[in-house]
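# starting from these lines, generate the structure:
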Amino acid sequence: MPKCVYCGKNYEFPRGTTIATNKGNVHYLCSGKCRKNMEMKRRKVRWISKTKKVKEEKK
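Got it, this is the predicted structure:
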């Protein structure tokens, strides 16, 4: 099961998108929402689980 690079969610393999960059890096994305937001600037948004973990660690 690949893990989404943007939101950190595990998903089944036939779903989602796999993006290979020119540098040879492979990015697994679970949905179009994650793909579109990854192409934009990185921001703190509520629906990403990583930001919740960071907030908990700071406390």
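
# alpha carbons only for contacts and neighbour counts from here, please
Fine.

# distance of the closest residue to residue 34 other than its chain neighbours from residue 23?
In space, and not counting its chain neighbours, residue 34 is closest to residue 6: 6.1 Å by C-alpha to C-alpha, 6 or more residues apart in numbering. Distance of residue 6 to residue 23, computed by C-alpha to C-alpha, to the nearest Å: 18 Å.

# quick one, which of the two is more surrounded?
Per other C-alpha atoms under 10 Å, whichever of residue 6 and residue 23 has more neighbours is residue 6, with 20 against 6.

# contacting residues for the residue nearest to residue 34?
By C-alpha atoms under 8 Å, 6 or more residues apart in numbering, the contact set of residue 6 is 29, 34, 35, 38, 48.

# could you also give me the structure for this second sequence? I'd like to compare it with the first:
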Amino acid sequence: MVETYKCNFCGKAIEPGTGRLFVRKDGALFYFCSMKCHKNYDLGRVPRKVAWTEAGRKALGKE
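Here you go, the predicted model:
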């Protein structure tokens, strides 16, 4: 069975064979669906404060 992952930044489901895997020095795994999510994570942005993410929409009361 092929595992599907959830993007650590926006919360979107990642199709098998796509996306990016980032491994931090302490061994923590981060899955990103796109370069957009990866760059926003690198910039230190919080997903709750970005309107187009799943957490951001929930914080704004849209979902």
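
# and the TM-score between them?
Superposed pair, TM-score by TM-score structural alignment, normalised by the length of the first structure: 0.84. Supporting alignment: 56 aligned residues with a C-alpha RMSD of 1.2 Å.

# to which residue of the first structure is residue 10 of the second structure aligned?
Aligned counterpart of residue 10 of the second structure in the first structure: residue 7 (TM-score structural alignment).

# which SSE is its match in?
Taking DSSP states H and E as the definition, one finds residue 7 of the first structure inside no helix or strand.

# how about it: what's its closest non-neighbour residue?
residue 48 is the one closest to residue 7 of the first structure (C-alpha to C-alpha, 6+ apart), at 5.0 Å.

# nearest residue to the middle of the first structure?
residue 6 (1.3 Å; C-alpha atoms, centre = their mean).

# to which residue of the first structure is residue 29 of the second structure aligned?
Residue correspondence to the first structure (TM-score structural alignment): residue 29 of the second structure is matched to residue 26.

# my guess is that match meets residue 19, correct?
Yes - counting by C-alpha atoms under 8 Å, residue 26 of the first structure touches residue 19, with 5.7 Å between them.

# sorry, back to before: dump the residue contacts of the match of residue 10 of the second structure.
Going by C-alpha under 8 Å, 6+ apart, residue 7 of the first structure touches 34, 47, 48, 49, 50.

# could you look up the SS state of the aligned partner of residue 46 of the first structure in the second structure?
By TM-score structural alignment, residue 46 of the first structure lines up with residue 51 in the second structure. The local conformation at residue 51 of the second structure, judged by DSSP: H, G, I helix; E, B strand; the rest coil, is coil.

# residue 51 of the second structure and residue 13 of the second structure, how far apart?
Counting by C-alpha to C-alpha - residue 51 of the second structure and residue 13 of the second structure are separated by 18 Å.
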